[in-house]
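S.K.: Take a look and give me a structure for this.
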Amino acid sequence: MGMTNFNDLSTNLADAVQTVSSSIVTVRGGRPISGTVIGAGLVLTVAHVLHADDVTVVTADGQELPATVAGRDPATDLALLKVPGLNAPALAAGADVRVGELLLAVGRPEHGVQATLGFMERAASGRGPDRGWVPSGAAPFRGVSGGALVDARGGLVGVLNAGVSRGDLLAVPADRALKVAGLLDSTGRVPRGFLGLSTQPVHFPGEPRPEAAPEPDRAADERQDGRNRGPRGERPHRDHGREHGGPRGRGGWGGPGWGGPGWGGRGREGWRGGRLGLTVVQVEADSPAAQAGVRVGDILLALDGDVIRHPRELLDRIRDRAGETVTLHVLRGGEEQDVSVPVGER
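M.R.: Okay, the predicted model is just below:
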C-alpha cells in the first residue's frame, strides 16, 4: 500500500468515527458506559451495568438528559433507554459485512469518544461459547460496552459488550439488537420461545466415540423460568461443563473431528451414519412439543435442516422464534421423520 492510499484510509476511518460519534452517548447508571442511538429518543446499551431504572444520558455536545429504562433483555444483555428531548442522529444497520472488512468499535466513556480498529474475523458464531455474537476483532476499553461496532461506511454492525467473554469485545448483531429494541419499546419485554422438552446428548450405537469426549452426566432442561440466569440471560445447564456451552477443544460436543457432512445441515459435523443427536428424556405435559407428538425416546437430529449436537444449541435456535413453527427431524423406532412444532412463548 502506497503512502497516499494509507493516508486516504486513515482519513476515511477518522471521518467515519467523527460521523458515528454524534450517535454515541455516555450512560450514567452505575459506572459510565456507552449507548447507541437507534431512533428518536431511543438508546441501546448493556443491561448488566444499570443498577436503576432512572439514568442519565450525556450527548456528544455535553447535554445531560434524564432517561428511563424501557426494558431489559437478559439473553442479549441489552437495555433500551427512552430519552425525552434527545435529538442525536440514529445509526442504521449496515449492509452485510464480509469477513476481512475493517470495523470500528466506537464508544463514549466518561471523557469523550474513543475508538479502536478491528476487522470481521468471521460471521456471527452459530455454535460454541460465543453463539450468536459477532467478534469485533477490536481491543476492548473501559466504558465501550453499549457502544457501536460499525463498518467503514458508518453502518451499524452490532452493539458492543466487553462483558461476555473475558478479554474479547463482542457485539450483538445489528439485526437482532434492533429486533430486541423494537420489542422492548412496544411491550417492555422480549418473549422467549420454548418447546417444553428436556434432552441430553447421545452417541449412536456402533460408532467410535471421539477422543476425550466427556460423558454428559444429566439431562439439560430446556425449560426457562427466569431464575438463576447466566450472564447472557439464560439459566445455566448442569451438563454443559462450562458456563457458556459445552466443553471446548477437540473431541468436546460440537468440537472438530465429528465426520462428514450431515443431512441437509451446514458444516462438517453431520449426523448421517449416527454420530451424535439429542435424545428426548422428558416432554412437558400440554407443551408445544407434547401437542405436536414429540415422544420420550425420540432422537432429535436436526432443526429446520441444521444439525443439533448439544442441548444449548436447541435453546439458542428457538429462543427468538416464539410464535413460529419449526421442523424437527427425529429418529423414532429406527425410522427418520419430520415433526412440525409451533414454538411456544414464555
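S.K.: For the rest of this, base every contact and every neighbour count on C-alpha atoms.
M.R.: Will do.
S.K.: For the nearest residue in space to Ala162 that is not next to it in sequence, which residues are in contact?
M.R.: Take Ala162 and drop its neighbours on the chain: the residue closest to it by C-alpha to C-alpha, 6 or more residues apart in numbering is Leu169, 4.7 Å away. Contacts for Leu169 (C-alpha atoms under 8 Å, 6 or more residues apart in numbering) come out as 135-140, 160-163.
S.K.: try it again with 10 Å
M.R.: Shown in contact with Leu169 (C-alpha atoms under 10 Å, 6 or more residues apart in numbering): 105, 118, 133-141, 144-145, 149, 160-163.
S.K.: That one and Gly155, how far apart?
M.R.: Leu169 sits 18 Å away from Gly155, taking C-alpha to C-alpha, to the nearest Å as the criterion.
S.K.: And for Arg332?
M.R.: Distance check for Arg332 against Gly155: by C-alpha to C-alpha, it reads 47 Å.
S.K.: so who does Ala52 touch?
M.R.: With C-alpha under 10 Å, 6+ apart, Ala52 has these contacts: 29-30, 68-69.
S.K.: same thing but 8 Å
M.R.: Applying C-alpha under 8 Å, 6+ apart, one finds that Ala52 lies in contact with Gly29.
S.K.: and what of Val134?
M.R.: By C-alpha under 8 Å, 6+ apart, Val134 lies in contact with 122-125, 158, 170-173.
S.K.: next one: Glu345
M.R.: Counting by C-alpha under 8 Å, 6+ apart, Glu345 makes contact with 191-194, 322-323.
S.K.: could you redo those residues as a markdown table and give each row distance to Pro342, neighbour count and secondary structure?
M.R.: A markdown table is the format used below for the contacts of Glu345 (distance: C-alpha to C-alpha, whole Å; neighbours: other C-alpha atoms under 10 Å; DSSP: H, G, I helix; E, B strand; the rest coil):
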| residue | distance to Pro342 | neighbour count | secondary structure |
| --- | --- | --- | --- |
| Pro191 | 14 | 19 | coil |
| Arg192 | 13 | 19 | coil |
| Gly193 | 9 | 23 | strand |
| Phe194 | 9 | 25 | strand |
| Ala322 | 8 | 18 | coil |
| Gly323 | 7 | 14 | coil |
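S.K.: One more, please, to line up against the first structure:
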Amino acid sequence: MTPSPDPSSSSSLADAVERVAPAVLNVSTRRATGTGLAWRDGVVVTSARLVWRTREVSLLAADGEPLPAEMAGVDPSTDLAVLRVTGATALPAARVASDAPHPRVGDAVFAVARDPSGLLHASFGRLGAVGGAWRTWQGGAVDQLLRLDGGLYPGMEGAPVANAAGEVLGVGSSAFSRHHGVVVPASTVERVVDELLAHGRVAQGYLGIAAQPAQARLGEERVEGLLLTSVAEDGPAARAGLLVGDIIVRAGDEPATALDRLRARLQVGSSLALTVVRGGQSLTLALEVGERPEPPERGERRGWHGGGCRP
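M.R.: Next comes the predicted model:
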C-alpha cells in the first residue's frame, strides 16, 4: 500500500488506527511472521499461508503478553486460518464495518500489523477496485472483490484492513495477486470462521479436472463448453469415465460454458450428470462430487481473476 497523500487527515487516521490496534496481534511461526486479528473473544483470524502445515504458532497481544493458542482450522482457498486462544485472556474483538455505506473505489483504507517485538505498524492506501462475488484460483468463494491499489508489506499477511472510521473491512491477503493486495471481506471471514470452528475445514466440491472454454461440433451445430486438459488419476471425473479432450457442454440441466458456474454446482457427496462431446458424439456420464483434497504445498501466488481452472 502507498502512503496517504492527504496530510490534513493524519490526525483522524491516527485515531482510526488506535481503534483497530487493540485487536491486532503478532502471529509468528518458525518460518515467518505476520499478523492476526481478534475476530471474536478467544478467536483469532490470520493468513492461511502464514500458518499452513505449521504445528507451532505463537501469538503476541497488544499488551506485549504472549498468548497460548491452538489451530482450529485452515482454509487455503480463501487464505484464512483460525486460532483459538487457550488461556483465560480476554481479547477485544475487531469493530467490523457495517454494510452501509458500501466500499467504493478510491476510499481511503489502511492495514495494521504488529511485529514480533509488539511494535504496531500501519500502511495507508486506497481501494483500487471494488466488484462483486468471485472465486479464488483454489475455488474459494469470496463475497466481494476489494482490491488494494498496491501490495502488502512484509509482516502484513493476515492484517486487518480498515476504512477511515477505523471499521474493519476484512483481512488482507497477497495470495491471490502478484501485484495487489486483496481484502477478504468481513462477510466471507465470518462464514469461514463459523465453518472452521465447527468442522476444522471448509469442504469444497471436487471433480479432479483442469478445463478451459472451448467450442465443440455436435452434428451441424457448434456448442460452447469446457475442454478437459487434464483429468486427475482416480478423481471423481476419472472414475466416471471422463477423458482428456472431452468437452463438457452441460452440467445437470445447465449449460457448462463457464468454470465459475460449474463450480457453483459442486456440492460434496451429490450426484451430477455431465453431458460431454467426444468425437463429435454426445454422451452423458454420472459422477459423485468429491471433496477437494488438501494441497501438498503452501499455495503459490496466482492472479485473483485467473486461476481456478481446476474444479
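S.K.: if we can go back for a sec, what's the residue nearest to Ala162 of structure 1 aligned with over in structure 2?
M.R.: Under the alignment by TM-score structural alignment, Leu169 of structure 1 pairs with Gly181 in structure 2.
S.K.: how close does its match sit to Val51 of structure 2?
M.R.: For Gly181 of structure 2 relative to Val51 of structure 2 (C-alpha to C-alpha), the value is 18 Å.
S.K.: got it, and Ala97 of structure 2?
M.R.: Distance of Ala97 of structure 2 to Val51 of structure 2, given as C-alpha to C-alpha: 26 Å.
S.K.: The two: who's more crowded?
M.R.: A count of neighbours by other C-alpha atoms under 10 Å puts Val51 above the other of Ala97 of structure 2 and Val51, at 26 against 20.
S.K.: wait, the more buried one sits on Leu59?
M.R.: No. Using C-alpha atoms under 8 Å, Val51 of structure 2 is not in contact with Leu59, being 11.7 Å away.
S.K.: List of residues touching the helix or strand harbouring Val192 of structure 2?
M.R.: In the assignment (DSSP states H and E), Val192 of structure 2 maps to helix 186-199. The contact list for helix 186-199 of structure 2 (C-alpha under 8 Å, 6+ apart) reads 45, 72-75, 80-82, 96-97, 141-143, 168-171, 201-202.
S.K.: ok, the contacts of Val134 of structure 1 in structure 2: which stay?
M.R.: On the basis of both residues aligned by TM-score structural alignment, their matches' C-alpha atoms under 8 Å, what survives of the contacts of Val134 of structure 1 in structure 2 is 122-123, 170-173.
S.K.: now those residues as CSV including secondary structure?
M.R.: Shown next, in CSV, are these (DSSP: H, G, I helix; E, B strand; the rest coil):
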residue, secondary structure
Arg122, coil
Ala123, coil
Leu170, strand
Ala171, strand
Val172, strand
Pro173, strand
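S.K.: Narrow those to those that are buried.
M.R.: Among these, the ones that count as buried by 16 or more other C-alpha atoms under 10 Å are 170-173.
S.K.: how about those residues in CSV, adding distance to Asp306 of structure 1?
M.R.: Compiled in CSV, those are given as follows (distance: C-alpha to C-alpha, whole Å):
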residue, distance to Asp306 of structure 1
Leu170, 24
Ala171, 24
Val172, 22
Pro173, 20
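S.K.: quick one: which of those residues is nearest Pro129 of structure 1?
M.R.: Relative to Pro129 of structure 1, the closest of these is Leu170; by C-alpha to C-alpha it sits at 11.8 Å.
S.K.: so the closest one touches Arg131, yeah?
M.R.: No. Leu170 of structure 1 is beyond contact range of Arg131, at 10.7 Å (criterion: C-alpha under 8 Å).
S.K.: Next, please give the residue ranges for the helices of the stretch 1-150 of structure 1.
M.R.: Using DSSP state H, counting those that start in this stretch, the helices of the stretch 1-150 of structure 1 run over 3-21.
S.K.: ok so, going back, now, among the contacts of Val134 of structure 1, which is nearest to Thr279 of structure 1?
M.R.: Of all the contacts of Val134 of structure 1, Ser125 has the smallest distance to Thr279 of structure 1: 24.3 Å, by C-alpha to C-alpha.
S.K.: In this structure that closest one contacts Gly132, no?
M.R.: Yes. Between Ser125 of structure 1 and Gly132 there is a contact under C-alpha under 8 Å: 5.3 Å.
S.K.: In terms of packing, which of those two has more residues around it?
M.R.: Applying other C-alpha under 10 Å to Ser125 of structure 1 and Gly132 shows that Gly132 carries more neighbours, namely 20 against 13.
S.K.: In contact with that one, which residues?
M.R.: 124-126, 172-173.
S.K.: Kindly report the same for Ala164 of structure 2.
M.R.: 12-13, 16, 108-110.
S.K.: hmm, which of these are common to structure 1?
M.R.: Contacts conserved in structure 1 for those, using both residues aligned by TM-score structural alignment, their matches' C-alpha under 8 Å: 12-13, 16, 108-110.
S.K.: Generate a PyMOL selection restricted to the buried entries among those residues.
M.R.: Listed next is the PyMOL selection for buried residues among the kept ones among the contacts of Ala164 of structure 2, using 16+ other C-alpha under 10 Å:
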select buried, resi 13+16+108+109+110
